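*Asks:* Give me a 3D structure for the following:
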Amino acid sequence: MTATPMLELRGVRKTFGNVISLDGVSTSVRAGEVTCVLGDNGAGKSTLIKILSGVHRPDAGELLLDGAPVTFAGPRDALDAGIATVYQDLAMIPLMAIWRNFFLGREPTKGRGPFRRFDSRTARAVAREQLLRMGIDIRDPDQPVGTLSGGERQSVAIARAVYFGARLLILDEPTSALGVKQAGMVLKHIVQARDRGLGVVFITHNPHHAYPVGDRFLLLKRGRSLGDHAKADITREEMTALMAGGAELEELAHELERDPASPAGRVAADLTEEASALGIHPDGR
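*Replies:* Next up is the predicted model:
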């Protein structure tokens, strides 16, 4: 593990009017490691992504790149620094060919001056080669990207970011709308990116996806940190319990607890069972 993190947040705060979106959040990302940022809707994950990718500037705290304070004037600054963000919508055109999407906005050319033109042969070959390196053997690079599975489209986006020089990859909920098999494919590609020496920020609400691939875990709730843990310091069960709000589950179960045979009673029983599975006992232990 390198001594200096590739990217570090120290006490970052961001507000929008009277709404506190992030408050005193700190974490770090190192080359060859995956930092997972977990939290439910409204936890501040989207704001964190936008600060890391240069869309927003923090109101307080600082961002350090390779140990030096940095301020991004916009997304282009972050991209030039090697920080690539893969958003949920993937920034792809479904009816356009895979290879065209791979080079969208960065098309290779050949020729000079008025004779310069799009080098489609190179684009096709490079797109196919890079996808093969990610473990995807596409049937036809001319097929529309919309015909790929969700996991395959995520892989195209990851391969594209790596090819264009990303040092740090930010993945915005890449497994949220995928089935088990496709989510597994994306997790495999996250590990591949990590093993190639990239730093990865994996944004998710699912601890079962985060824990197998993560090296560090930042837990957010309503803009505040519930903890920033190395993998050796927290188990998946502890992380799940923190995210689930064990005390809140127990309180709700007691409120609903009436006749065990009633619908409310059955809901209470389910909640109690869920809390017990998380290692949360009725007395709060």
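
*Asks:* contacts, neighbours, all on C-alpha from now
*Replies:* OK.

*Asks:* Now do the helix or strand harbouring residue 28: which elements does it pack against?
*Replies:* Taking DSSP states H and E as the criterion, residue 28 maps to strand 19-29. Contacts defined by 3 or more CA pairs under 8 Å, 6 or more residues apart in numbering; DSSP states H and E place strand 19-29 against strand 7-16, helix 45-52, strand 199-204, strand 224-230.

*Asks:* Work out the gap between the last one and the centre of the chain.
*Replies:* With CA atoms, centre = their mean, to the nearest Å as the basis, strand 224-230 stands 16 Å off its chain's centre.

*Asks:* Equivalent analysis for the third one, please.
*Replies:* Averaging C-alpha coordinates over strand 199-204 and over its chain gives two centres that are 4 Å apart (CA atoms, centre = their mean).

*Asks:* For that strand, list every residue counted as buried.
*Replies:* 199, 200, 201, 202, 203, 204 (16 or more other CA atoms under 10 Å).

*Asks:* cool, the first one as well?
*Replies:* When burial is assessed from 16+ other CA under 10 Å, strand 7-16 yields the following buried residues: 7, 8, 9, 12, 13, 14.

*Asks:* Who are the contact partners of the closest residue to the first one other than its chain neighbours?
*Replies:* I take that to be residue 7. Excluding the flanking residues, the one nearest residue 7 by CA to CA, 6 or more residues apart in numbering is residue 65, at 4.7 Å. Taking CA atoms under 8 Å, 6 or more residues apart in numbering as the criterion, residue 65 is in contact with 5, 6, 7, 8.

*Asks:* if you go through the stretch 51-200 of the chain in chain order, where are the strands?
*Replies:* 60-65, 68-69, 83-86, 109-110, 117-118, 168-172, 199-204 (DSSP state E, counting those that start in this stretch).

*Asks:* I'd like the structure of this one too, to check against the first:
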Amino acid sequence: MPTELPVTPDPHPPAPAANPEAPVLRVSGIGKSYGHIRALTDVSLDIHPGEVVGLVGDNGAGKSTLVNIIAGAIRPSAGRLAVDGREVQFGSALDARLAGIEAVYQDLALALDLDIWANVFLGRERLRPGLLGRLGFLDKAAMRETALGGLRRTGIRIGSVRTPCRALSGGQRQAVAVARGLIWGSRLLLLDEPTAALGVEQQAKVGELIAAVRDQGIPVILVSHNMPQVHALCDRIVVLFRGRKVADRDARSMTIEDTIACITGAGLASADAAGSAP
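*Replies:* The predicted structure follows:
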């Protein structure tokens, strides 16, 4: 009897049945400790359809730890995650991806010796239909076409999807990682400094792309140190300070100075002083 080959998930799987009253993602009381060091303490937040949430904080504030927990790369020490109202426990990044959560990290996680299209489908290769697929033959033409479409959505020019990633500039590599996240992220897209290696014009293109994703009802969590970019793109801003959430506000209600004050702790000190005044 022939061995059944694993079926590769479709890059645009149907979204799981959602509870219309539940947020796409609910983070409840999340904590993470490394021995005596607490990276996160009692962090809670909701992410709703079609919103862009800026996650900001100084280095060491816990942003990357929180993103890694949501993406399934790290297991929390305390707290719960729920997707569309159903509690989930991610044992790996694959579990999070199967739940429709896709992350684009600063290090991009690209295999530089592989072509662009192969990086987009790495670990999720498509098989050809029919007998050839059952024999393990890849549908390279379909994967190249899908990868090209994703790259076009970034607005960043790359000559051919057959180009090895090693031959790309830093900005082009970033575009490949962003396109991969957009092709595979169906419920929630996590972007960790997505424009760090891009020029001004290319940053604007990624901003337009984030807005387009939001218009499709897919929420985005944007981690960035670029405060003008955060305020321009985000509907809501969440600030972490020393592993705790210290602000979660409508972006229109905050100035860049307000956000920076929360990031540095100066805003917290002012609030404490005002609260203790007679």
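
*Asks:* TM value for the aligned chains?
*Replies:* Laid over one another, the chains give 0.79 as their TM-score (TM-score structural alignment, normalised by the length of structure 2), with 247 aligned residues with a CA RMSD of 2.4 Å.

*Asks:* Contacts only, for the aligned partner of residue 144 of structure 1 in structure 2.
*Replies:* Superposed on structure 2 with TM-score structural alignment, residue 144 of structure 1 falls opposite residue 164. Residue 164 of structure 2 makes contact with 112, 113, 114, 115, 116, according to CA under 8 Å, 6+ apart.

*Asks:* PyMOL command for the buried members of those residues?
*Replies:* Selection command for PyMOL covering only the buried members of these, criterion 16+ other CA under 10 Å:
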select buried, resi 114+115+116
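
*Asks:* between the contacts of residue 164 of structure 2, which is closest to residue 48 of structure 2?
*Replies:* Set against residue 48 of structure 2, the nearest of the contacts of residue 164 of structure 2 by CA to CA is residue 116 (31.9 Å).

*Asks:* Identify the spatial nearest neighbour of that closest one, chain neighbours not counted.
*Replies:* Using CA to CA, 6+ apart, the nearest residue to residue 116 of structure 2 is residue 161, at 4.9 Å.

*Asks:* Kindly report the same for residue 15 of structure 1.
*Replies:* Using CA to CA, 6+ apart, the closest residue to residue 15 of structure 1 is residue 21 (5.3 Å).

*Asks:* Now do the same for the one you found: its match in structure 2.
*Replies:* For residue 21 of structure 1, the residue aligned by TM-score structural alignment is residue 39.

*Asks:* if I pick that match, what's in contact with it?
*Replies:* Applying CA under 8 Å, 6+ apart to residue 39 of structure 2 gives the contacts 31, 32, 33, 60, 61, 62, 65, 242, 243.

*Asks:* that older thread, relative to residue 172 of structure 1, which of the helices and strands packed on strand 19-29 of structure 1 is closest?
*Replies:* That would be strand 199-204 among these, by CA to CA, at 5.1 Å.

*Asks:* gap between residue 267 of structure 2 and residue 260 of structure 2?
*Replies:* According to CA to CA, to the nearest Å, residue 267 of structure 2 stands 8 Å off from residue 260 of structure 2.

*Asks:* and residue 148 of structure 1, how many residues sit next to it?
*Replies:* Residues lying near residue 148 of structure 1 (other CA atoms under 10 Å) number 15.

*Asks:* likewise the one 4 residues further on?
*Replies:* The burial count assigned to residue 152 of structure 1 is 22, neighbours taken as other CA under 10 Å.

*Asks:* And residue 137 of structure 2, by the same measure?
*Replies:* Around residue 137 of structure 2 there are 14 residues (other CA under 10 Å).

*Asks:* Translate it into the numbering of structure 1.
*Replies:* That one, residue 137 of structure 2, aligns with residue 117 by TM-score structural alignment.

*Asks:* One more: residue 89 of structure 2?
*Replies:* Checking TM-score structural alignment: residue 89 of structure 2 goes with residue 71.

*Asks:* Settle this for me: that match is touching residue 57, isn't it.
*Replies:* Yes - using CA atoms under 8 Å, residue 71 of structure 1 makes contact with residue 57 at a distance of 7.5 Å.

*Asks:* higher neighbour count, these two?
*Replies:* Taking residue 71 of structure 1 and residue 57 together and counting by other CA under 10 Å, residue 57 has the greater number of neighbours (20 against 16).

*Asks:* Identify the residues contacting that one.
*Replies:* Contacts for residue 57 of structure 1 (CA under 8 Å, 6+ apart) come out as 14, 51, 71, 72, 73.

*Asks:* Map residue 186 of structure 1 onto structure 2.
*Replies:* By TM-score structural alignment, residue 186 of structure 1 lines up with residue 206.

*Asks:* and what of residue 48 of structure 1?
*Replies:* Checking TM-score structural alignment: residue 48 of structure 1 goes with residue 66.

*Asks:* mind checking how far the closest residue to residue 250 of structure 2 other than its chain neighbours is from residue 60 of structure 2?
*Replies:* Nearest residue to residue 250 of structure 2 in three dimensions, chain neighbours excluded: residue 236, at 4.4 Å (CA to CA, 6+ apart). Distance of residue 236 of structure 2 to residue 60 of structure 2, computed by CA to CA: 21 Å.

*Asks:* between the two, which one's more packed in?
*Replies:* Neighbour count, other CA under 10 Å: between residue 236 of structure 2 and residue 60, residue 236 has more, with 21 against 13.

*Asks:* Aligned against structure 1, show me the partner of the more buried one.
*Replies:* Checking TM-score structural alignment: residue 236 of structure 2 goes with residue 216.

*Asks:* quick one, what contacts that match?
*Replies:* Counted by CA under 8 Å, 6+ apart, residue 216 of structure 1 has contacts 33, 34, 35, 36, 228, 229, 230, 231.
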